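K.L.:
Here is my input; please provide its structure:
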Amino acid sequence: MSRSAITLSLVCATTLVLGACMSTPPTQTVHITQERLLGEWSLVRVGSQRVSDVMTLDFRDDGILLGSVRCNSMSGPYDVRSARIVFPDGVIITAAGCGKRPPSSQSAADTAERVLFRSPVATFALSYDLQKLFVTGNSMLQFQRIR
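P.N.:
This next block holds a predicted model:
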């Protein structure tokens, strides 16, 4: 095998491996409704970065979102309109000091807040099994259903 063929093979293999790590919405999704969204979700990925203990969302049947961002709590009304989750009055997030956390945790929290609450062009998708919520803006967020 020539050196260029080996190099090409390694590039292709690397691309496949890295592509499998990227978080993209599944091709089979279901329409988002309030009933399908109800429950608690945990942020597990920001772009290609796995995260934990960064953000939780609890969509309640009374149209209120409760949750946490790192050590801060959040709440606000939400509505599902045309397959989008809308926060008509914004979301209030407390601003308590969270102590020392890795910079990656703060960066993931900042990105998640920006995409979820401040991106006017964010798109939302639910996996076919209703266990994953994908939010795409200038970055991809993936939430896993907790309950």
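K.L.:
rest of the way, CA atoms for contacts and neighbours
P.N.:
OK.
K.L.:
how about the strands in the chain?
P.N.:
Along the chain, counting by DSSP state E, strands occupy 29-30, 39-46, 49-50, 55-59, 64-69, 72-77, 79-81, 84-86, 92-93, 123-127, 132-136, 140-145.
K.L.:
TSV please, covering these and showing distance to Thr15 and mean neighbour count.
P.N.:
Shown next, in TSV, are these (distance: least, CA to CA, whole Å; neighbours: other CA atoms under 10 Å):
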stretch	distance to Thr15	mean neighbour count
strand 29-30	25	16
strand 39-46	19	21
strand 49-50	16	14
strand 55-59	30	23
strand 64-69	33	20
strand 72-77	38	17
strand 79-81	37	14
strand 84-86	32	18
strand 92-93	39	14
strand 123-127	24	20
strand 132-136	22	22
strand 140-145	19	22
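K.L.:
Those strands: which one's closest to Leu10?
P.N.:
Nearest of these to Leu10, taken as CA to CA: strand 49-50 at 22.9 Å.
K.L.:
related to what we said a few turns ago, redo the strands of the chain as a markdown table? Include distance to Gly19.
P.N.:
Output for the strands of the chain, formatted as a markdown table (distance: least, CA to CA, whole Å):
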| stretch | distance to Gly19 |
| --- | --- |
| strand 29-30 | 20 |
| strand 39-46 | 14 |
| strand 49-50 | 13 |
| strand 55-59 | 25 |
| strand 64-69 | 28 |
| strand 72-77 | 33 |
| strand 79-81 | 31 |
| strand 84-86 | 27 |
| strand 92-93 | 34 |
| strand 123-127 | 19 |
| strand 132-136 | 17 |
| strand 140-145 | 14 |
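K.L.:
Next, the structure of the following sequence, for comparison with the previous one:
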Amino acid sequence: MDGAPTAPETIKEAEQEITRVPLVLHRRNFSWLTERISGVVEQPAPRWWWVAFAITASTATFGLFCIGYQISTGVGTWGNQIPVGWAWDITNFVFWIGIGHAGTLISAILFLLRQKWRTSINRSAEAMTLFAVICAAIFPGIHVGRFWMAW
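P.N.:
Got it, this is the predicted structure:
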């Protein structure tokens, strides 16, 4: 065993203190850190946030109106007057199911390979899977149009 450390040498090396870089630089105190972190949610929202929120809310309201209109009048609102097996709704359903499978596959591959850095990616992949399943669940209900006539 050439050059291998003996037991006393190993113990001396282990007893040395490990110096770390401080997590908060410039010797800031805890009150500054608390104000910096919690100030984001405790201060009023900036004007750009309200503009973005208004645009998003109006788009969501328009989408809900379109879904309600389509449920009340039927699938003909899509311009699909001829009954077909694979239309826009079924295609979207299959797309969202595929996205859900992709999220599950990403999570499973990282788990099977025992990657230590997989935690945040797994969270994102599993959240993607849940939202994709929710989106996919909407389409069977929408594709029948006037659901009270679906039999």
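K.L.:
Can you give me the TM-score here?
P.N.:
Put the two chains on top of each other and the TM-score (TM-score structural alignment, normalised by the length of the first structure) is 0.30; 69 aligned residues with a CA RMSD of 4.4 Å.
K.L.:
To Val17 of the first structure, which of the strands of the first structure lies closest?
P.N.:
strand 49-50 (14.5 Å).
K.L.:
Between the strands of the first structure, which one is closest to Gln106 of the first structure.
P.N.:
strand 64-69 (9.4 Å).
K.L.:
what's the closest one in contact with?
P.N.:
Applying CA atoms under 8 Å, 6 or more residues apart in numbering, the external contacts of strand 64-69 of the first structure come out as 54-60, 73-78, 93, 109.
K.L.:
that older thread, what about the strands of the first structure, which gets the closest to Cys21 of the first structure?
P.N.:
strand 49-50 (8.8 Å).
K.L.:
what does the closest one rub up against?
P.N.:
Against strand 49-50 of the first structure from outside (CA under 8 Å, 6+ apart): Val44.
K.L.:
what's around Ala127 of the second structure, how many residues?
P.N.:
15 (other CA atoms under 10 Å).
K.L.:
same check, this time on the one 10 residues further on
P.N.:
For Ala137 of the second structure, the neighbour count with other CA under 10 Å is 14.
K.L.:
neighbouring contacts of the strand or helix carrying it?
P.N.:
Using DSSP states H and E, Ala137 of the second structure falls within helix 119-143. Applying CA under 8 Å, 6+ apart, the contact partners of helix 119-143 of the second structure are 67, 70-71, 75, 89-90, 92-94, 96-97, 99-104, 106-107, 110, 147.
K.L.:
from these, which would you call buried?
P.N.:
67, 70-71, 75, 89-90, 92-93, 96-97, 99-104, 106-107, 110 (16 or more other CA atoms under 10 Å).
K.L.:
Next step: the residues you listed restricted to strands.
P.N.:
Per DSSP E, these never map to strands.
K.L.:
Which members of those occur in helices, if any?
P.N.:
67, 70-71, 89-90, 92-93, 96-97, 99-104, 106-107, 110 (DSSP state H).
K.L.:
where's Asn92 of the second structure relative to Ala136 of the second structure, distance?
P.N.:
Distance of Asn92 of the second structure to Ala136 of the second structure, computed by CA to CA, to the nearest Å: 7 Å.
K.L.:
no, scratch that, I was asking about Ala127 of the second structure
P.N.:
Computed as CA to CA, the Ala127 of the second structure to Ala136 of the second structure distance reads 14 Å.
K.L.:
Please apply the same query to Trp96 of the second structure.
P.N.:
5 Å.
K.L.:
the longest helix in the first structure is where?
P.N.:
Longest helix in the first structure, counting by DSSP H: helix 3-21.
K.L.:
for Val51 of the second structure, helix, strand, or coil?
P.N.:
The local conformation at Val51 of the second structure, judged by DSSP: H, G, I helix; E, B strand; the rest coil, is helix.
K.L.:
count of residues packed around it?
P.N.:
As a burial measure, Val51 of the second structure scores 11 neighbours (other CA under 10 Å).
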